[in-house]
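**Q** Turn this into a model:
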Amino acid sequence: MAQREQWGSRVGFVLAAVGSAIGLGNIWRFPYMAYENGGGAFLIPYIFALLTAGIPFMIMEFGLGHKFRGSAPKVFRSLGSKWEFLGWMQVLVAFVISVYYVAVIGWTINYTGFALNQAWGADPKGFFFGEYLGLTGSPMELGGIRWSILGACTLAWGVTWLAITSGVRKGIERACKVLIPLLFVLVLVLIFRVVSLPGAMTGLDFLFKPDFSKLADFSVWADAYGQIFFSLSIGFAIMLAYSSYLPKEADINNNAAMTVFINCGFSMLAGVMIFAVLGHMAHETNQAVSDVAGAGVGLAFITIPTAINTMPAPVFFGTLFFLCLTMAGVSSHISIVEAVSSSFIDKFGIDRKKTASIVCGLGFALTVIFTTGGGLLILDIVDHFINNLCILSLALAEIILMSYVVGLEDIRSHANATSDFTVGNLWNICLKVVTVGVLGYTFIMNVITDSGTPYGGYANADLIALGWSLLPVAFILSLVLKQKQAAPGFSNNR
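**A** So this is what the prediction gives:
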């Protein structure tokens, strides 16, 4: 069997891991989560979650990937052949994410061009939903293909294909060495520009002014843990694959801590950038910051363009902002597709270029659905259930398996053996008690909420077809893939 590829340097690996973790959610989800959950006070549960769940889980996944030298299915098979299906479930969820996530990257690419002349006009909301998306009235009413979106998605898939087929060192590592430093530079340039605008400090005060009464609400703590898990790319195959390319002497614990801290630091920077802009927008339109604050797609493609219209040098800010979104999205997309591709390479021994071409080709074909008039509605349902049901359930299954079935001691010893600092019993407790408890609570509450009230007011038939069915379908397909004959070297260790 061919020798496994390796990262060219520690910096290259950390930047790639950070590139995976830093995605669109850091920019449009974290600021709103902080604002909604106590402002500056939210940093207390957020940092607590970072220390008790983010870093411990990352160390565990880095340790697993490094020890068993494989993608998610190979790692879980190494823990016991009956657990291989769990790795495939993570891979299939990652594949679904890659299919719709690239549609949003396509939007950011288009909007980078729109920013050159504020093509969204005086009514960014009407432009986005109408002229640009051609939004239909139902997820099952696809409408026509929006060709500008399809073209941008083609470009994004092409960049990902090029990075994956070029290999770990020459493709992914090189891409992330350019994308991530440039992303940080652009965000810092934007912050330097926007904090001097009228009203910016009001926006920052609104974001960071602490409301300590929120700390008594357990849902705030659950949201902090949820944000950590959603933003770190843990629990769905990516970090297992990336860490499998580390050299044998790699510092597991330090790499994990650096990845988590850099990712969370970027979230803080994004919060400063977004709320400085919102503060200026509120000042210019004589509104309260609370009236203009938002999250998700609406923030990125409606609120920010509206804010850009009120700013001096709108071309400068608009172009850089959407470039930042594009780079954050592309670096994450590369990591997601690598997690999928590496799994099929490991299992079936197919060469990298052929595997990546099949994965990217199939992914692109399915992405076409999200470039139609009903694409946003389909994306909304799929993304909700992927985040609130699939990722949480698989991360919970992984941590329960490791904590109470397989045991954490071997992985802890393996990680400590090559690390500058070691983790002890407190690490075990954080994973077995804190992480299991919070993930379990959050998952159960999500299921109860979605079972009681149809998400987004969509028809139950749409929610079943596009949402509730995802996990059962992934389970069935994972069993099929598990039964397929593997290439020599896949069933190693145990």
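**Q** Please make it C-alpha for all contacts and neighbour counts, starting now.
**A** Will do.
**Q** Within the helices and strands, which one has G113?
**A** Taking DSSP states H and E as the criterion, G113 maps to helix 84-114.
**Q** for F184, same thing?
**A** Per DSSP H and E: helix 174-194 holds F184.
**Q** Give me the helices and strands touching that helix, please.
**A** helix 10-21, helix 252-285, helix 314-348 (3 or more Cα pairs under 8 Å, 6 or more residues apart in numbering; DSSP states H and E).
**Q** So which bits of the longest one are buried?
**A** By neighbour count on 16 or more other Cα atoms under 10 Å, the buried set for helix 314-348 is 314-315, 317-348.
**Q** Distance from the chain centre to whichever helix or strand comes after it, please.
**A** Next helix or strand after helix 314-348 toward the C-terminus (DSSP H and E): helix 352-367. In terms of Cα atoms, centre = their mean, to the nearest Å, the centre of helix 352-367 is set 20 Å apart from its chain centre.
**Q** Following up with a second sequence; could you model it the same way so I can compare the two?
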Amino acid sequence: METSKRGNWSTWYEFMFSCIGCMVGLGNIWRFPYVCYKNGGGAFLVPYFIFMFLCAMPLIFIELTYSQYSNLGPGKVWICCPLFKGIGFAMITLTCIVSLYYNVILAWTLFYLGNSFFPTIPWGNCNNDWNTPACYTRGSSVNDNTSLFSNSTTNVTYAALNSSTTVTSLYKPKPSTEEFWEYKVLELSDGIDDVGVVRWELLLCLFFAWLAVFLCLIKGIKTSGKVMYVAATIPYLFLIILLGRGLMLPGAVEGLKYYLIPRWEDLKKFSVWGDAAVQMFYSAGLGWGGIATLASYNNFNNNVYRDAMIIPVIDILTSWFAGMVIFVTLGFMAHEANVHIGTVVKDGPGIAFMVYPEALSKMPLPQLWSILFFFMLFTVGLDSQVGFQKSLSA
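**A** Got it, this is the predicted structure:
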């Protein structure tokens, strides 16, 4: 059954790549690693995999089935049972809210992308006007950083990376990547009472992010389906390259052990299971309407059971693989700082914007790899955002 008004996918591959693009996004490469790190690494993988197989697969099958059968998007499909109309409205509302902050993350990636063109990677050193006297780069000694304190009359805290020496101060030592994230990208204020000013650089990046979404959707699925061939495959190429480079760094094996070997006692914590369930819904995009919208453009006889098996498995493997890239870098960072991997960085949404840049700055031609990586990260978020916008208009 086809509809000339809404159109259908030209091939099954366009649908599959669009689903991969919609489901595999920043939730896998950005959110999954920091949630995993927060919950102790390997222990988090066990409940996450369990929830993906027991919950995600059946729910994805349901979303694919009712949308493909009706050839309607989430806003209209519940016409079959008016009592459930609120579900469709809730899915659209949720997608609208998520889309707003999702593009903010895309703006951050564009900001990093723009800074990657500088002759010197700005997050790779402490010689910038936003750096504090306690800034350091991993792998350097105290003597390499003494010049940072020469013009300061304030006592400074600096813990030597390769010794037990500590100088008491007002500043907490932070690596250059963390200071770039907090003081240059976000320009964190002292508190909620200080809202700061509008960052014109980020505002411009946000505009270009929305412009890219508009251009991808300007002619409906006929253009977006073709875009997904590239947008859904580029991330895997660069993740493989980054993993290969990361495995060559000292301490990478320890990072993999922390990630892949569960500490079974952590499974007794309710927070680990709770975060795994939340991440499963976030990563799989359940209830948001994106997958349902894409399925509504399928031909009536498409093998929906096959698709419901393939899509979650790809999502799981992508999250798992992206986590490996993050944790080999965390292992290197812990090795350089001579600390336990569980304390090498603060957990939080900024971890991907501190760990990945750290790895990029250690690679030959860091500007080139930074440009390619953040362009890849932008395409990852873009294809998910395109899926969200489709569900709003379906």
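**Q** The helix holding G113 of structure 1 vs structure 2 - mean distance after superposition?
**A** For helix 84-114 of structure 1, the mean deviation from structure 2 after alignment is 1.3 Å (mean Cα distance after the TM-score superposition for structure 1).
**Q** and of the helices and strands packed on helix 174-194 of structure 1, who's closest to T108 of structure 1?
**A** helix 314-348 (5.5 Å; Cα to Cα).
**Q** got the angle for the closest one vs helix 352-367?
**A** Angle, helix 314-348 of structure 1 to helix 352-367, by axes from the mean of the first three to the mean of the last three Cα atoms, to 10 degrees: 120 degrees.
**Q** Figure out the length between the terminal residues of stretch 238-258 of structure 2.
**A** End-to-end distance of stretch 238-258 of structure 2 (Cα to Cα, to the nearest Å): 23 Å.
**Q** Specify, as a residue range, where it falls in structure 1.
**A** Aligned using TM-score structural alignment, stretch 238-258 of structure 2 spans residues 186-206 in structure 1.
**Q** Show me what counts as buried in the matching stretch.
**A** 186-188, 190-191, 194-195, 197-206.
**Q** contacts for that stretch?
**A** With contact meaning Cα atoms under 8 Å, 6 or more residues apart in numbering, stretch 186-206 of structure 1 is reached by 35, 39, 269-270, 272-273, 275-284, 289, 317, 320-321, 324.
**Q** Just to be sure, G75 of structure 2 is in a helix?
**A** No. Remark: G75 of structure 2 does not belong to a helix; assigned using DSSP: H, G, I helix; E, B strand; the rest coil, it is coil.
**Q** Please determine how far it is located from P82 of structure 2.
**A** 12 Å.
**Q** Which one's more surrounded, these two?
**A** Neighbour totals were compared for G75 of structure 2 and P82, and G75 leads with 21 against 11 (other Cα atoms under 10 Å).
**Q** residues touching whichever residue in structure 2 pairs up with K74 of structure 1, list them.
**A** Matched to structure 2 by TM-score structural alignment, K74 of structure 1 sits across from K76. Taking Cα under 8 Å, 6+ apart as the criterion, K76 of structure 2 is in contact with 85, 88.
**Q** Please report how far K76 of structure 2 lies from G114 of structure 2.
**A** K76 of structure 2 sits 41 Å away from G114 of structure 2, going by Cα to Cα.
**Q** swap in L203 of structure 2?
**A** 13 Å.
**Q** Same check on L247 of structure 2?
**A** 27 Å.
**Q** likewise T120 of structure 2?
**A** With Cα to Cα as the criterion, T120 of structure 2 and G114 of structure 2 are 12 Å apart.
**Q** between those two, who's got more neighbours?
**A** Per other Cα under 10 Å, whichever of T120 of structure 2 and G114 has more neighbours is G114, with 16 against 13.
**Q** picking that back up, mind checking which of the helices and strands packed on helix 174-194 of structure 1 is nearest F85 of structure 1?
**A** Closest approach to F85 of structure 1 among these (Cα to Cα): helix 314-348, 11.9 Å.
**Q** Distance from that closest one to the middle of the chain?
**A** 10 Å.
**Q** ditto for stretch 361-374 of structure 2
**A** Put simply, stretch 361-374 of structure 2 sits 18 Å off its chain's centre (Cα atoms, centre = their mean).
**Q** Quick one: residues in contact with that stretch.
**A** Applying Cα under 8 Å, 6+ apart, the set of residues contacting stretch 361-374 of structure 2 is 109-110, 112-113, 116-121, 123-124, 238, 245, 357, 360.
**Q** give me every residue that touches the residue lying closest to S20 of structure 1 once chain neighbours are set aside.
**A** Closest residue to S20 of structure 1 apart from its sequence neighbours, by Cα to Cα, 6 or more residues apart in numbering: S332 at 4.1 Å. Contact analysis of S332 of structure 1 by Cα under 8 Å, 6+ apart lists 19-23.
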